[in-house]
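>>> Pasting the sequence and the predicted coordinates here, then a few questions.
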Amino acid sequence: MSAGTARPERQAAYRRGHRAEWLALGALMLRGYRPLGRRVSLAGGEIDLIVRRGDTIVFVEVKARATLDEARLAINAVKRRRFSRAVRAWVTRHPWSAPMTLRADAVFVGGRRWPEHCPAAFEIEGL
């Protein structure tokens, strides 16, 4: 289904997710993180944001829902497995990252509140 033929609900969800990723990136940059990648798809998974601060590379899952509580509940086991698979593929393709600290964070966006950054929100499986 192309963007032009998507149902209105899907288009709205896509726009909400896109906006949430930009808000999350802005919030992280204000905290000193430098962007390395956005919407990276590898090995059947997607990483919303990849950022770096010092010797730490952070792989970020962004979740936007009507409330922050709903956003916090949106990262399930299947999502974590796919995310971890994509992270492992990214690390394999970027050997310079091997000596760095790697972390999986989440940024939750809900309502009209500022994005909530949750460092080390979950483990990267298989690393």
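Arrived safely.

>>> Every contact and neighbour count from this point should use C-alpha atoms.
Noted.

>>> Verify the stated contact: R88 with A104.
No - assessed by Cα atoms under 8 Å, R88 is found out of contact with A104, at 11.6 Å.

>>> The two: which is more packed in?
A104 (23 against 17; other Cα atoms under 10 Å).

>>> any idea which element that one lies in?
Per DSSP states H and E: A104 is located in strand 101-110.

>>> which helices and strands does the longest helix seen in the chain pack with?
Counting by DSSP state H, the longest helix found in the chain is helix 8-30. If you count contacts as 3 or more Cα pairs under 8 Å, 6 or more residues apart in numbering; DSSP states H and E, helix 8-30 packs onto strand 45-53, strand 56-65, strand 101-110.

>>> Below is structure B, check it against A:
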Amino acid sequence: MGTRTKPSQDPQKRRRAHALGLSAETRAAWALRLTGWRILKSRYKTKSGEIDLIAKRRKTIAFIEVKARKTREAALDAVTPASQRRIANAAKIFVAEHPKAGFYTLRFDVVIVRPWRWPERIANAFEAFG
């Protein structure tokens, strides 16, 4: 009798999830570019956490969380209050490192990547500065 590992500890499952996440972020970045956004950072890592994409268009900088899910509801449910705090804390670090960002409108968007659909961007998905 072998021991079973938890799904979250299965290395093959983790690799597939990681690859899916990278693919979703690439699709989201291209969709943003095609709609006039410039990608400033991908996978921006800080001690507080990671932001999937940071993009700029005109006078707006968006901190973007990308979620690859089968449904819109599942994607939105995956952006938990804890992940919102992590993204907001990382965004504060970005603004501190790039003082000119303070002159832009800052917001938090979510891009949902679903199978066989164009990525859906939800502007101002949550508030964090205030």
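Yep, it's here. Being a predicted model, the structure only gives us computed values, none of them experimental.

>>> How alike are these chains, TM-score-wise?
Here the superposed chains carry a TM-score of 0.90, computed using TM-score structural alignment, normalised by the length of the first structure; 121 aligned residues with a Cα RMSD of 1.2 Å.

>>> Go through the helix or strand following the longest helix of the first structure and flag the buried ones.
Sequence order places strand 34-42 as the next helix or strand after helix 8-30 of the first structure, per DSSP H and E. Within strand 34-42 of the first structure, the residues that count as buried by 16 or more other Cα atoms under 10 Å are R34, P35, R38, L42.

>>> Also stretch 88-107 of the second structure?
Within stretch 88-107 of the second structure, the residues that qualify as buried are A88, N89, A90, A91, F94, A101, L106, R107, counting by 16+ other Cα under 10 Å.

>>> Among the residues you listed, which are located in helices?
Judged by DSSP H, these include A88, N89, A90, A91, F94 as members of helices.

>>> need those in TSV with distance to P81 of the second structure, can you?
Formatted as TSV, these follow (distance: Cα to Cα, whole Å):
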residue	distance to P81 of the second structure
A88	10
N89	12
A90	14
A91	15
F94	20
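
>>> out of these, which one sits closest to L20 of the second structure?
Nearest to L20 of the second structure among these: A90, at 22.7 Å, using Cα to Cα.

>>> Map the closest one onto the first structure.
Using TM-score structural alignment, the equivalent of A90 of the second structure in the first structure is A86.
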